[in-house]
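> Any chance you could fold what I've pasted below:
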Amino acid sequence: MAKFQDYNSALICFDPECYEYLKTSQNGKIVNSLTGEVALLERNIILGGLLGIGAPASVAFTEELIACGIKRFVFLGTAGKLHDKLKAGDRVICEGAFSDEGTSKSYPGWKEESFSIGNLQNELKTFLRISSKSVKTVKAWTTDAPYMETKSKLFYYLDKGADVVEMEASALCALAKYRKVEMAQMFIISDSLARGIWEPYFEQEILRNSLKEAGISLLQFLAMVDQKG
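Okay, the predicted model is just below:
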């Protein structure tokens, strides 16, 4: 597997439309297709996307990038809110996740609740505040079965302290801990499961704009971190 010389950082974008926007606007050069697509950007940042959804796909792609020499990852995806303290298009940073998926159990030291390790997410929060970008911190319920987000599970994970539901975070936390790589995860609120009623926001302009703006901000953040060394 080829190494990416002089590249240490990657932004992985789960939303295909946002990925294509970032790749085009940043003049990304496609150099390799692993289990997802890889594009080289200016300032020695890798952009990854088109990898599918869920824990197995995200972990497989990230494992491959680690094998290629990448040591720092920021993930940008979407999540459904579990309560009404969040709204459509909100940016949130994941500080921890509850595993309702199988991939993380393959990594040593599995626990139901996992946390983001390292200082990268704190640096990201500081960067966003300095840039006057509003951001909230959340815990995620990570599921393998998006069509089985039942009321009983909703209330179980609310009681645990979850704020959002998505499909990758807990597995990525387990991977980052095991491989000892830096990681931060940001979600944009794309739908609601509050009170057990599903409400989608996928076609709302605020979601599309929030994803694009977040992607640009995260690329600026990674460029700053790389410059600091």
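> From now on I want contacts and neighbour counts done on CA atoms only, so please keep to that.
Fine.
> So which residue of this protein lies furthest out from the middle?
Largest separation from the mean C-alpha position in the chain: Ser152, at 25.7 Å (Cα atoms, centre = their mean).
> and that one, how far is that from Leu158?
To Leu158, Ser152 is 10 Å away according to Cα to Cα, to the nearest Å.
> rewinding a little: which SSE is the residue farthest from the centre of the chain in?
Using DSSP states H and E, Ser152 sits within helix 151-160.
> same deal with Val38?
Using DSSP H and E, Val38 falls within strand 37-41.
> how long is stretch 142-154 end to end?
End-to-end distance of stretch 142-154: 11 Å, with Cα to Cα as the criterion.
> picking that back up, list the buried residues for the helix holding Ser152?
By neighbour count on 16 or more other Cα atoms under 10 Å, the buried set for helix 151-160 is Leu154, Phe155, Tyr157, Leu158.
> swap in stretch 215-224?
Gly215, Ser217, Leu218, Leu219, Phe221, Leu222, Ala223.
> same check, this time on stretch 111-120
Glu113, Ser114, Phe115, Ser116, Ile117, Leu120.
> So which of the residues you listed sit within strands?
Using DSSP state E, Glu113, Ser114, Phe115 are the members of the buried residues of stretch 111-120 that sit in strands.
> structure for this one too, so we can compare:
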Amino acid sequence: MIHNEFDPERKAIINPEDSFHRPDGDFPEICVGIFSKPIMEWLLEKYGGTEISHFGCCIGAVPVYKVSAFGTEAAVFMPFVGGPGAASTMEESIPMGGRYYVYFGAAGVLQKGISHGRLLLPTAAVRDEGLSYHYLPAAEEVELDPRDVQACREAMDGLGVSFAEGKTWTTDAFYRETRAKTARRREQGCVSVEMECASLAAVARFRGVHFAEFFYATDTVDDAGWDSGVLHEKGAGLEEVCFRVAVETGKRMRAARSE
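Modelled structure (predicted):
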């Protein structure tokens, strides 16, 4: 199988350190990736931000902003949707100076007991996508670094935020989330389904940077079918809590490494 062809060679033919866009000024070590345009627009309106770099793409450049909030600076950007695109934002920002990564966005839940709008903390990701197999040997799952997960857990607890935790199912094909596959993922301990976590976790481990992710539950996928829930709201009402959790997680990851 082609997924068994992992090559540990560190140097590829094309490397992010050779092609990234050099930032204008100092680049923050804490990086926050937001999978929501409305949340990004809200953030920039409330906290401001200076564009310091961008990710190049054939559909247009994606800006990276330096934002000052909660006693620190963070590089904030909207990743591309899907494992390869999201992973490219991590790859290209590491040479800029990024070290502590927190991404957040919507996820479907696999259990009716988890209410829409609740935050979800993944501890591991089922690798039902392709990109992670180029960064790690083949395996069904990738565990997120427990210390980075703990940083996010402590950030939520410290802010009094209710959340559920468990494994997440990262898939490339949301139109192929069948009942049989969904049941299998629940048996594996998955509480959510999304499209990027396994890819980002694999890149972070391969590159030696720190990574945590959390989601806000928007819809439900189970044996009864699909309940679209609050997916159309794109995180409305969760802007402040999500951004605060993300920045506090980054600060805790950074502080833990300096002790």
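> re the thing from before, for the ones in strands among the buried residues of stretch 111-120 of structure 1, which one is nearest Gly69 of structure 1?
Nearest to Gly69 of structure 1 among those, counting by Cα to Cα, is Phe115 at 23.3 Å.
> Show me the strands in the stretch 101-250 of structure 2, by range?
Using DSSP state E, counting those that start in this stretch, the strands of the stretch 101-250 of structure 2 run over 119-128, 141-143, 163-171, 190-194, 210-222, 225-227.
> Where in structure 1 does the last one fall?
Translated: strand 225-227 of structure 2. Strand 225-227 of structure 2 lines up with residues 197-199 of structure 1 when matched by TM-score structural alignment.
> cool, the fourth one as well?
Using TM-score structural alignment, strand 190-194 of structure 2 corresponds to residues 162-166 of structure 1.
> Give me the contacts around the matching stretch.
78-83, 97-98, 138-143 (Cα atoms under 8 Å, 6 or more residues apart in numbering).
> got the contact list for the lengthiest helix in structure 1?
Criterion DSSP state H: the longest helix present in structure 1 is helix 205-228. Outside of helix 205-228 of structure 1, the residues within contact range by Cα under 8 Å, 6+ apart are 8-11, 13, 18, 21-22, 43-45, 74, 76, 88-91, 124, 127-128, 188-190, 201-202.
> Give me the residue at the spatial middle of structure 1.
With distances taken as Cα atoms, centre = their mean, the residue of structure 1 nearest its centroid is Phe75 (3.1 Å).
> Trace that one over to structure 2, please.
Under the alignment (TM-score structural alignment), Phe75 of structure 1 maps onto Tyr103 of structure 2.
> quick revisit: could you tell me which of the contacts of helix 205-228 of structure 1 count as buried?
Burial by neighbour count, 16+ other Cα under 10 Å: within the contacts of helix 205-228 of structure 1 this picks out 8-11, 13, 18, 22, 43-45, 74, 76, 88-91, 124, 127-128, 188-190, 201.
> before we move on, the earlier item: how about the ones in strands among the buried residues of stretch 111-120 of structure 1 in CSV, adding distance to Gln227 of structure 1?
Shown next, in CSV, are those (distance: Cα to Cα, whole Å):
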residue, distance to Gln227 of structure 1
Glu113, 33
Ser114, 30
Phe115, 26
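> Under the alignment, what does Ala176 of structure 1 map to in structure 2?
Under the alignment by TM-score structural alignment, Ala176 of structure 1 pairs with Ala204 in structure 2.
> which of the contacts of stretch 162-166 of structure 1 count as buried?
78-83, 97-98, 138-143.
> from these, which single one is nearest Glu168 of structure 1?
Nearest to Glu168 of structure 1 out of these is Thr142 (Cα to Cα; 6.1 Å).
> Which secondary structure elements does the host helix or strand of Ser88 of structure 2 sit against?
Under the criterion of DSSP H and E, Ser88 of structure 2 resides in helix 83-93. Here helix 83-93 of structure 2 touches helix 16-19, helix 197-207, going by 3 or more Cα pairs under 8 Å, 6 or more residues apart in numbering; DSSP states H and E.
> now it: which residue numbers in structure 1?
Here helix 83-93 of structure 2 aligns to structure 1 at residues 55-65, judged by TM-score structural alignment.
> Next, format the buried ones among the contacts of stretch 162-166 of structure 1 as JSON lines and append distance to Ala171 of structure 1.
Shown next, in JSON lines, are those (distance: Cα to Cα, whole Å):
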{"residue": "Thr78", "distance to Ala171 of structure 1": "16"}
{"residue": "Ala79", "distance to Ala171 of structure 1": "15"}
{"residue": "Gly80", "distance to Ala171 of structure 1": "17"}
{"residue": "Lys81", "distance to Ala171 of structure 1": "19"}
{"residue": "Leu82", "distance to Ala171 of structure 1": "20"}
{"residue": "His83", "distance to Ala171 of structure 1": "23"}
{"residue": "Ala97", "distance to Ala171 of structure 1": "9"}
{"residue": "Phe98", "distance to Ala171 of structure 1": "9"}
{"residue": "Val138", "distance to Ala171 of structure 1": "16"}
{"residue": "Lys139", "distance to Ala171 of structure 1": "13"}
{"residue": "Ala140", "distance to Ala171 of structure 1": "11"}
{"residue": "Trp141", "distance to Ala171 of structure 1": "11"}
{"residue": "Thr142", "distance to Ala171 of structure 1": "8"}
{"residue": "Thr143", "distance to Ala171 of structure 1": "10"}
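> Could you tell me where stretch 33-46 of structure 2 falls in structure 1?
Mapping stretch 33-46 of structure 2 onto structure 1 (TM-score structural alignment) gives residues 12-25.
> circling back: wait, what's in contact with the nearest residue to the match of Phe75 of structure 1 once chain neighbours are set aside?
Excluding the flanking residues, the one nearest Tyr103 of structure 2 by Cα to Cα, 6 or more residues apart in numbering is Gly33, at 4.4 Å. Residues in contact with Gly33 of structure 2, defined by Cα under 8 Å, 6+ apart, are Val76, Phe77, Met78, Pro79, Tyr101, Val102, Tyr103, Phe104.
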